[in-house]
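Enquirer: okay, sequence plus prediction incoming.
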Amino acid sequence: MTERVTDKEASIVRRYIEAVRQFAELALDKARDRYGKEATPLFADGIHSRTYEPVRWLSQGQSWTLSNLANQQNWLRTLDGLSELTGEARYRDAAEAAVRYALDELRYGKLLYWGGHMAFDLESKQPVHAADKGPQHELKCHYPYYELMNRVNPEETARYIEALWAGHITDWSNLEFSRHGQPVRDLREQDVWEQDYAEDSPVFFTGRGLTFINAGSDLFYAAAMYHRFFGEEKPLQWAKRLAHRYVETRNPETGLGGYQFSISVLPGLRGDRAVDQFGEQLKEHAPIEATLTTARQAHTIIGEAALCRMSLAETLGTSGREFLDWAVEDLLAYGEYAYDPFDHSFHPMLTNGTRLTGLVMEKSGYYGRAGEQLKAAQADVLLLWSYVKAYRLSGNAKLWTLARSIGGGLGFGDIGTPEGGATDLPSELQTADPVAIFALLELFETTGQRKFLQLAQRVGDRIVLYRFHRGLFMPSPDHEYAKLDALEPLALLHLAAAMLGVRGRMPAYCGGRPFFAAAYDGLGHQTDNILLYQKKLPSSPLAESL
C-alpha cells in the first residue's frame, strides 16, 4: 500500500528518482556497447567521467573494453527498480536484454564469462581472463540478481546454478570446493544434486581448495535461490549442508567460527598459510587458517555473508530458518569476543577467543610482512545494518545492544530502544555512504520510527550533493571513472520507495561487493575498484601552477 506523502516529501522523492533517471539515461547512452564490428545489448563496466570513454584493462599488450556482468548486478537492479517506480519499461527492458544476451552468448560451458577473473571484451567480442589466474570462474560476495535472470530465462538460470556447483565442488562427500571453477562437460547427463554426502565428515580436513566463506556464500546463495524458483528440495539441502560446514568450525567454548572449513595444502608449493606464518610464533595455539580470523575476514562473516543468509531466511520463510539462526549465532559470538565497545572496533581473533590485535609478525606471509602488526578495524555501517536486521528477524536483545553501540561509534547518536524509546539522533550524519541508507531503512522498519527515515533522507541529500556529478555517481567530481555498478542510485530508489510505502517492490540488495582482479600491464595484480574507480583526474596545468 502506498503511503500518503506530503508535498514536501513528494518533492524529495521526485528529486531522488530524477537523479537516478539522469544517471540511467547517461549510462544507457554512453556505456552501451557500440564497439567492434557489431553492437550488443551489453554495457561497459564504467566510463570516463568527462570523455565517456569506457574503462579499459591492459593485459599482455592488449587493451580490453571491460564488460563484466557480474560487476553490473546493482546496475541491473537500478534499471529494474527505476522502471518499477516510474512505470517506464525501457529501463527494465535494457536490463533484461543484457541478461538475455549473456545467457545466450556469454557461456563458459554452462557457466558465464564473468566474475572475479573473467570478463568480456566489447571491442573484440571475445571473452578475456586474468593473465595471472587463467580462465577461472569465480564469485565472491557477488550475489547475482538471480530474480532477473530467472525472469528472463528460467531454464538457463537453472543450468547456470547447476554448473556453478558442478564446476566448483571438488568433493561432494565433504563439500570441499575451489573458489576457482571450470565448466563440466555433459552437465545435463547427470543430475547435479544427486550426489553422496558424508554427514559425519569432519571439518579441518586437508584439501587443495580454499573454502573461503566469501565464495561459499555465493554457492549456497545460488542453490537456495534454485529452490526458491523451482521448488526442488535437494538444492536447498545442499545449500544448508554447505552453510553448516562453517558452523561446524566453531570453537565449542566461544562459538567463534572460521573463515574456511578446510586446511589448504598445495604439495610442493605451500602448506596451510597460518601454520607457515604463525606456527612457531603462536605455537601454543596451534593456529590454522580455519581458526585464525583477521578483522577483514570477520567483517565478511558477520557482514556480507550474514546479510546473505538473512536475505535467504526472509525469502524462503520457515524453510530458510536455519540460515537466520546461523547468522545470528555468528553475530553474537563475534559481538562478544571480537567487538570492543570502547573504540567500536572488531579485532583479529583466534577462534579460541584470543585477540591478536597488535601482534607483531615475526615472519612474512599471507597475513603481512615481518614487523607489521595485525590490526583491528572500525565497525562500519554495513555491520550496523547486519546487527539491526538480525535483531528484527530474531528479536534477540543482545543484537540490539551491539547495534546501539556500533551506531554510537558511527555518529548515529543513540538509536534508543527497538520500541522507539527516547533516542538522541543527530540532525545530520556526516556521510554519503549509500550503505548508511540501508542501515537506516532497517532501523525504520524495525522500530516504525520515522526519525530514522528522515535521517536516511539527510544521507540521500548528501549523496545527491556530494556523489552525483555530471550525471554520474562517483565519490567526488575529481574522480576519473564512474562505475555503472554504483550503489548510490539503488540506495536512492530504496529510499524513495520507502517514503512511498512500496519498498517491497524494489530489487533486494544483500550487501554484495563485486570486483574484477587481474594482472595489469606494468602494475602487477590489481583490482578494478582500486585501480580504476579510486583514480583521480589529472590536475590541469593551470591548477598545478596555483
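Expert: Nice, thanks for sending it over. Numbering: from 1, shown residues only.

Enquirer: from here on, contacts and neighbour counts on C-alpha atoms
Expert: Will do.

Enquirer: would you mark the buried spots in the longest strand anywhere in the chain?
Expert: In the chain, with assignment by DSSP state E, the single longest strand is strand 62-67. Buried positions in strand 62-67, judged by neighbour count with 16 or more other C-alpha atoms under 10 Å: 64, 65, 66, 67.

Enquirer: counting neighbours, what do you get for residue 86?
Expert: For residue 86, the count of nearby residues is 12 (other C-alpha atoms under 10 Å).

Enquirer: same question, residue 232
Expert: Residue 232 has 14 neighbouring residues, counting by other C-alpha under 10 Å.

Enquirer: residues contacting the closest residue to it other than its chain neighbours?
Expert: Of all residues not flanking residue 232 in the chain, residue 226 sits nearest, at 7.6 Å (C-alpha to C-alpha, 6 or more residues apart in numbering). Going by C-alpha atoms under 8 Å, 6 or more residues apart in numbering, residue 226 touches 158, 161, 232, 235, 236.

Enquirer: does the closest residue to the first one other than its chain neighbours lie in a helix or a strand, and which?
Expert: This means residue 158. Sequence neighbours aside, residue 226 is the residue nearest to residue 158 in space, at 6.6 Å (criterion: C-alpha to C-alpha, 6+ apart). Residue 226 is part of helix 213-230 when elements are defined by DSSP states H and E.

Enquirer: try this one next to it:
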Amino acid sequence: MIFRFVTLPIGWMAAQFATTAPVAGAEQFADEFSGSSKEWEFAPPSMWSVKGGSLHAEVTKGSDTRALAKTKSVADVLIETELRFAADSPRQNFGFVFRADDDEHRLILRYYDHPKALELLSFHGSAWKRLGERSASINVTPGDWHTMKLAAVGSTVVAKLWPSGQAEPGWQFHARVETLHAGRAGLVVHDAGKFEFRKFTLSTEAPALRELQQQLEAERLAMLKKLRSSLRLAVAPRAFPEDGGKTRVIEVVPFAQADRYPLAGRLTWTVNGKTVRQRQVTIGDYERQALLVELPEPVRAVRVDVTLSTADGLELKNTAILEPAALKPWRHYVKQSIETLIEHGRDDYGPKKTPLIMAVLDTTTLRSPREPERLDAIVRLEGRIHRRAERGSNLWYDQGLINAMRHLSELTGEAKYARAADDYIRHFLANCNKPRDGRYGYHTGLPAWGSHIYWDCYEERPAGDQNGSGPHEILVFRANWQNMSGLAPKEVRRIADGVWEHHIVDEKTGQHNRHDDGRVGCDFAFSGGSFLLLFATMSKVTGESHYLDKAKTVADWHWKNRNRTTNLPADCPGPNGRYDGSHTFTTVSGPHAMSLLEAYRVTGDDYFRQIANTYIKSYDKFGWDEEAKTYHAMLELAGKPVPDREKGGGYGAYAPYGHVNVWRTTFYSYEFTLSAAQSAILAYELSGKGRDKRDPELLAIAKRWASVVEGAMPAHTGRRWKKELENSMPRSRETGGAYAEDYGRAISFFVHLHRATGQKHHLDLANRLAEDAVCKLYHNGLFKGHAAKPYYETTNGVGLLLYALLELDSHDEPLKGAL
C-alpha cells in the first residue's frame, strides 16, 4: 500500500502536503532495453528505436517527443533512468513525463540546456506553464552516462541529476504541483537531440519513495504543532457597502504565521457589546479562505467583537471598528496605505528584520504569505511565477511606491515616509545582490531585482529564476537613479558599470541584451530605455562625459536601426527572426520614449527629446485609425498596420494584433497603451516653457490618446487574455475593474492633460477613475492589486496608483512630469 496523508484545510499547509487519490495495488516496471519496444508507446514512433541494448531517440529540430511506459496510472511514484547524449546533439533537453492522462494533462520534469538546470512544466495539450523555480545550474557532458531520478508524492515533486558512477547527491530540485491525479509515466526529449537510454525503472513502493513520504508526514505533523501556537484571527471590514449601500461585509480570517488557515468551529460576534450573533462554521463555509459576516450599514461607528471557538478548546478573538462608508480625499487613502506598509509590510520574516517592503501582502491579515493563491498570477505574469516575488521584495517594481512615499513627505511635511523609502533603498542596494563568483553565467553581482530574480526575505538570498541564479533584467519602470545614487553612490555606479559590462554586447553600436550574459539576445525597446536612462543619470550625478556617450550609444541602437522613411524602429532590431524584429509597438512610443524624455530632463541634452518626439509622432502618423477613432497596436516598419487575428501559439501569443487594448492583463508583452498616452503628454510638457511655446502636434496626439482611453471607460478586463484571466480568477467576472497599475497610469495621464488644457472634463475623468479604484481596490488600509484578489502586489502596480492619487489630490501644483 502507498502511504497517504490526512487531508488538511485549504491554504499553504494544504499546498505543502496535498495528497493524491489512492491507486489500488503497487506498480513496478523496469526495462533495460535488451529486447523489443512492445512495453512502450512512442509519440511519434519514427523518432524512437530499441537497438544494441539501448533506447535511442533522434529528434528533429523543433520537435517534442515522448515515450510512455505501458503501466497502469500512478500518482506517487519513483522514476529513474540512465542516459547520455551525442557530442553532435544540437540540444540537450531531456527528462521524465509523469501523471499523463487521456485528457492531455501531463507533467514534465526536464533538464533544460540553456540555463543548465532542472525545471518542471505542466502541459494541457500544447498549452504549458512552468511550475516553481529552476534548480541551480547542473553541468552535463556529451558522451558520458548520467543518472536522473524523480519522486512525486502528492503535491511534492523532487528530482536530481548526476554523472553515473559518482556518489548520488541529495535532491537538487523541489516544487509543488496542483496536478494530483494519477497518470502514466515515461521519457521525454524536447527539441533537436540525439539521446540513448540504457535503463528505466518505475516504482510505487521503492524504499526511497516511502522514506520521502514518511519525511513529508513528519514535517506536516511538526508544522501543525508549531502553527497551532501561532494561530491568530484577522477581522477586517470592507471599506464600502454591498447591496446598494445596505449591507457591510466583515472578513474574518484565521491565520498562522503568515498564511490563512481555515478552522471549523463556532463563530460569535457582538456589536457594541450588546447584540450577539453566532453560527457553526465548517471549512466549506469559507470563501477564499475567509468567513464573511454581514451587518447593516451603520449610521455611526460601532465596535464589532469576533470570536472563533473550535471543538478542541482553541479560542481566537479580535475586534474591528465599523465606520459609516464615505469617500475621503485621495490623499487619505495614500497616507493610510503607506503607513500600513511601513507598519505591517516591512520584512520581519527571516533571521533578522530589515527595512525591505514585501512584494505581496494579504490585505486582511497584513502578512506576506509563503505561497499566495495563484489566482491570476500565471496569466498576469506570462507563466513566470517568479515575477511575483513571493516571500520577498523587489525594489525594481517598487519605483512608483518609492516616489509616492517621497511625494507624501513633501506634501505633509512628515519625514517618516521618505525616511522609510530611503532605508529600503540603502538596504536593498547594499545587501540584495547576486553573487559575483564566476560559478554561473549570470553571477554578475548585479542586484537581485527585475523580472527574473528577487530577494527572498524568508531565507535572505536571491530567489526566482534558476533558484536565484537567473538573469538580471530591468524593464519598463522608470527608476529614480538620481535619488538612488544620492543614497548609495558606490552601489549605483557599480550597477551602471555592470550593465555596460554585461548587458551591452557591442560598445560601438549600442546593441544590448535584456539579460546580463554578455551575449547577443533580445534587445527589447523597454530594456534599452532602462539602460540609457541609467547612463544619462550617471553623467548628471558624476559629471563624467563617458556616461552620456554610453546613453547616446544605447539610444542609437534603435534609432539607427529604424526605417528611415517612416522613422519606425523594430522593438527588437537584433537578428532574432521573430515578429518583434520586424514590427513596432507601443513599447517604443511608450516606455522607451518615456525613458528618452527622462534622459533629456536629467541631462538637458536635446538629442534624447528629439528621438522620443520622432517616435511618438511617427506612431501617431501610421498607427491612428481615423475611421475607428483608435490606434493600431502593431505596425510593420513600413507603416502598415497589422489587422486583428486569432492569437498565435508560443511567443506569438503576445503579438498585439488589431487595435490597442487599453486595460491590459499581462505584465509585459508588447502593448503599453497607457504608457504611450503618458509619453505623449510628457513630450508636450517638455517641448517648451509655457503653453504658447509648446508643440501643439504633441498635444493633439495626447488628446487622441485621451479619446481612446475615455472610450474604453469604465476600467475593465481588456479583450486580450480575458478568457484566461476569468478562468484563473472567476470572481473578476463579477467585480470588474482593472489592475492598480492601469488605474494609476490613466489617472496620471488625465491629470497631466488637465494641466495642459485647463479642461475640467479631463479632471472629471481622473476623479471617476480614482473613485472606481478606491471602491474596488481599497481594503483594510491597503490597495489590492485587483478587485478579485485578496492581495496587495507590487507587480500589479499599486505604487503607481498611489503616486497618481497624490497627483490628483494636488492637481493644480506645478508640473512634475508624468509617471
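Expert: Thanks, I have the structure now. Nothing here was measured: the structure is a model prediction, and the numbers come from that model.

Enquirer: just the buried residues from the contacts of residue 226 of the first structure, in ChimeraX please.
Expert: ChimeraX command restricting the contacts of residue 226 of the first structure to the buried ones, with burial defined by 16+ other C-alpha under 10 Å:
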select :158,161,235,236
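
Enquirer: dump the contacts of residue 226 of the first structure to JSON lines, plus secondary structure and distance to residue 400 of the first structure.
Expert: Below are the contacts of residue 226 of the first structure laid out as JSON lines (DSSP: H, G, I helix; E, B strand; the rest coil; distance: C-alpha to C-alpha, whole Å):
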{"residue": "158", "secondary structure": "helix", "distance to residue 400 of the first structure": "38"}
{"residue": "161", "secondary structure": "helix", "distance to residue 400 of the first structure": "36"}
{"residue": "232", "secondary structure": "coil", "distance to residue 400 of the first structure": "35"}
{"residue": "235", "secondary structure": "helix", "distance to residue 400 of the first structure": "33"}
{"residue": "236", "secondary structure": "helix", "distance to residue 400 of the first structure": "30"}
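
Enquirer: which residues of the first structure does the top helix by length along the second structure align to?
Expert: Determined from DSSP state H, the single longest helix within the second structure is helix 207-228. For helix 207-228 of the second structure, there is no aligned range in the first structure, judged by TM-score structural alignment.

Enquirer: quick one: the helix holding residue 226 of the first structure to the second structure mean distance?
Expert: Average distance, helix 213-230 of the first structure versus aligned residues of the second structure after superposition (mean C-alpha distance after the TM-score superposition for the first structure): 0.9 Å.

Enquirer: just to check, residue 175 of the first structure is in contact with residue 169?
Expert: Yes - using C-alpha atoms under 8 Å, residue 175 of the first structure is in contact with residue 169, at 6.3 Å.

Enquirer: pull the number of nearby residues for the aligned partner of residue 96 of the first structure in the second structure.
Expert: Counting by TM-score structural alignment, residue 96 of the first structure lines up with residue 422 in the second structure. The number of residues packed near residue 422 of the second structure is 21, by other C-alpha under 10 Å.

Enquirer: who's in contact with the closest residue in space to residue 422 of the second structure that isn't next to it in sequence?
Expert: With sequence-adjacent residues excluded and distances taken as C-alpha to C-alpha, 6+ apart, residue 422 of the second structure is closest to residue 487, at 7.1 Å. Residue 487 of the second structure sits next to 422, 425, 426 when contact means C-alpha under 8 Å, 6+ apart.

Enquirer: quick one, helices of the stretch 251-400 of the first structure?
Expert: Using DSSP state H, counting those that start in this stretch, the helices of the stretch 251-400 of the first structure run over 273-278, 295-302, 304-316, 321-337, 381-394, 397-409.

Enquirer: where does stretch 41-49 of the second structure end up in the first structure?
Expert: Counting by TM-score structural alignment, stretch 41-49 of the second structure corresponds to no residue in the first structure.

Enquirer: repeat for stretch 336-354 of the second structure
Expert: Under TM-score structural alignment, the match for stretch 336-354 of the second structure is residues 22-40.

Enquirer: show residues contacting the longest helix anywhere in the first structure.
Expert: Using DSSP H, we find that the single longest helix of the first structure is helix 7-30. Applying C-alpha under 8 Å, 6+ apart, the contact partners of helix 7-30 of the first structure are 47, 52-53, 79, 82, 91, 460, 464, 468, 471-473, 484, 489, 492-493, 496, 499.

Enquirer: sorry, back to before: return the subset of the contacts of residue 487 of the second structure lying in helices.
Expert: Those of the contacts of residue 487 of the second structure lying in helices (DSSP H): 422, 425, 426.

Enquirer: corresponding residue for residue 638 of the second structure in the first structure?
Expert: In the first structure, residue 638 of the second structure lands on residue 352 (TM-score structural alignment).

Enquirer: next, the contact list for that match, please.
Expert: Residues in contact with residue 352 of the first structure (C-alpha under 8 Å, 6+ apart) are 251, 253, 254, 256, 291.

Enquirer: same deal with residue 705 of the second structure?
Expert: By C-alpha under 8 Å, 6+ apart, the residues touching residue 705 of the second structure are 630, 677.

Enquirer: what's residue 140 of the first structure aligned with over in the second structure?
Expert: Alignment note (TM-score structural alignment): residue 140 of the first structure maps to residue 475 of the second structure.

Enquirer: ok so, going back, which part of the second structure matches the helix holding residue 226 of the first structure?
Expert: Matched against the second structure by TM-score structural alignment, helix 213-230 of the first structure falls on residues 525-542.

Enquirer: and the matching stretch, how far out from the chain middle?
Expert: Here stretch 525-542 of the second structure shows a centroid-to-chain-centroid distance of 24 Å under the convention C-alpha atoms, centre = their mean, to the nearest Å.

Enquirer: before we move on, the earlier item: for the contacts of residue 352 of the first structure, which ones persist in the second structure?
Expert: Shared with the second structure under both residues aligned by TM-score structural alignment, their matches' C-alpha atoms under 8 Å, the contacts from those are 251, 253, 254, 256.

Enquirer: report the buried members of those.
Expert: Neighbour counting with 16+ other C-alpha under 10 Å marks 251, 256 as buried within those.

Enquirer: can you put the kept ones among the contacts of residue 352 of the first structure in JSON lines and add distance to residue 302 of the first structure?
Expert: Formatted as JSON lines, those follow (distance: C-alpha to C-alpha, whole Å):
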{"residue": "251", "distance to residue 302 of the first structure": "16"}
{"residue": "253", "distance to residue 302 of the first structure": "19"}
{"residue": "254", "distance to residue 302 of the first structure": "15"}
{"residue": "256", "distance to residue 302 of the first structure": "11"}
